[in-house]
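Could you look at this predicted model? Sequence included:
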Amino acid sequence: MSNSLYEQLGGEQGMSRIVHDFYDRVIADNEVNHFFKNSDMDRQKQHMSHFLGAAFGSGEDYDARLLTGAHAKLQAGHGHFDKVVEHLKDTLQEHRIPQQALNQAVDQISGYRQHIVQH
């Protein structure tokens, strides 16, 4: 398949819908919502759309070191990371993303674990 994962997920509009629905799930989850308690969620959604777009092949650049800096003080553990990835997976399934694309997305995001989990 020649289309990037980003294109398979609907490009910019698809990312926007996915990110919006993803954060609805995350904010409703008491295990991880405290990480966003003082966040500007519109800004957070923009950052996540950019990050996911780059991770999924939009052609935009994204410096993974930004993730390390942004998450350094959060003290997020592996369980938190896994829970957030689970919400992403559930969101993608809700959007009826084909299983192969869903697996590719989860694998791609899982590769950023070391930049987000600090302990």
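Sure, I can see it.

alpha carbons only for contacts and neighbour counts from here, please
Fine.

do you know how far Phe35 is from Gln44?
11 Å (CA to CA, to the nearest Å).

Next: Gly11.
Counting by CA to CA - Gly11 and Gln44 are separated by 18 Å.

Walking through this structure, point out its helices one by one.
5-8, 11-27, 41-55, 65-71, 78-94, 99-110, 113-116 (DSSP state H).

In terms of secondary structure, what does the first one contact?
In terms of contacts (3 or more CA pairs under 8 Å, 6 or more residues apart in numbering; DSSP states H and E), helix 5-8 is packed against helix 99-110.

now do 10 Å
Secondary-structure packing of helix 5-8 (3 or more CA pairs under 10 Å, 6 or more residues apart in numbering; DSSP states H and E): helix 11-27, helix 41-55, helix 99-110.

and those as TSV, adding mean neighbour count?
As requested, the helices and strands packed on helix 5-8 are exported to TSV (neighbours: other CA atoms under 10 Å):
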stretch	mean neighbour count
helix 11-27	18
helix 41-55	17
helix 99-110	15
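
Looking at those, spot the one closest to Lys83.
Minimum separation from Lys83 across the helices and strands packed on helix 5-8 (CA to CA) falls at helix 11-27, 8.7 Å.

same for that closest one, what does it pack against?
Helix 11-27 packs on helix 5-8, helix 41-55, helix 78-94, going by 3+ CA pairs under 10 Å, 6+ apart.

Okay, one more to line up with it:
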Amino acid sequence: MEDDVLDRLGNGQGLSKIIEDVFKRLLDDPRVKNRFRGRDIEQIKQGFTEYLQSLFTKNSNMYTGLPLSEIFAGLGITKHEVDVFFYHLEEAASDAAVSHTTIQTVLTTLSSLRSEVEGK
């Protein structure tokens, strides 16, 4: 199932385009753009792309970054900020012609990781 989700996202190249679009939207969004000030956006995009590829493939060794709980420790990310991220992810995937079912699968999977991101 996991590899099928990655296929439906367009594999590495398609997923990279979606992530590029997500971050363009986030950086233009006044609700969250300041969260990225002074950060290496290219590194964040690359890490997130690798994380999603690892999450939706049987090759869990693809992601070599820190655990999410360590990445987000001390940042105080709010539920609202995560919701904004999910909104932009949904819009970018939809614009990339990803099916509603696949988008919901991705969002459901990522929602299960909220506790590792929010309020740390």
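Perfect, I can see it now. Just so it is clear, the structure is predicted and the values come from calculations on it, not from any experiment.

need the helices and strands packed on helix 11-27 of the first structure in CSV with distance to Val117 of the first structure, can you?
Listed next are these as CSV, based on distance: least, CA to CA, whole Å:
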stretch, distance to Val117 of the first structure
helix 5-8, 25
helix 41-55, 16
helix 78-94, 6
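
Among these, which comes closest to His71 of the first structure?
Checking these against His71 of the first structure by CA to CA gives helix 78-94 as the closest, at 11.1 Å.

So which residue is dead centre in the second structure?
Phe48 (5.6 Å; CA atoms, centre = their mean).

Which residue, other than its chain neighbours, is closest to that one?
For Phe48 of the second structure, ignoring the flanking residues on the chain, the nearest one in space by CA to CA, 6 or more residues apart in numbering is Ile19 at 7.9 Å.

if I pick the one you found, what's in contact with it?
By CA atoms under 10 Å, 6 or more residues apart in numbering, the contact set of Ile19 of the second structure is 13, 25, 44-46, 48-49, 52, 88-89, 92-93.

Tell me if I'm right that the residue nearest to the centre of the second structure and Tyr63 touch.
Yes: taking contacts as CA atoms under 10 Å, Phe48 of the second structure lies within contact range of Tyr63: 8.9 Å.

Name the residues contacting each of those two.
Ser54.

I'd like the helices and strands packed on helix 5-8 of the first structure laid out as CSV, including distance to His71 of the first structure.
Converted to CSV, those look like this (distance: least, CA to CA, whole Å):
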stretch, distance to His71 of the first structure
helix 11-27, 16
helix 41-55, 13
helix 99-110, 15
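
closest one to Ile116 of the first structure among those?
helix 99-110 (10.0 Å).

That closest one vs the second structure, average offset?
Here helix 99-110 of the first structure, set against the second structure after superposition, deviates by a mean of 0.8 Å using mean CA distance after the TM-score superposition for the first structure.

next one: that helix to chain centre, how far?
Centroid separation for helix 99-110 of the first structure versus its chain: 11 Å, with CA atoms, centre = their mean, to the nearest Å.

between it and helix 41-55, how many degrees?
Here helix 99-110 of the first structure runs at an angle of 110 degrees relative to helix 41-55 (axes from the mean of the first three to the mean of the last three CA atoms, to 10 degrees).

what's the distance between Lys79 of the second structure and Arg35 of the second structure?
Distance from Lys79 of the second structure to Arg35 of the second structure, by CA to CA: 14 Å.
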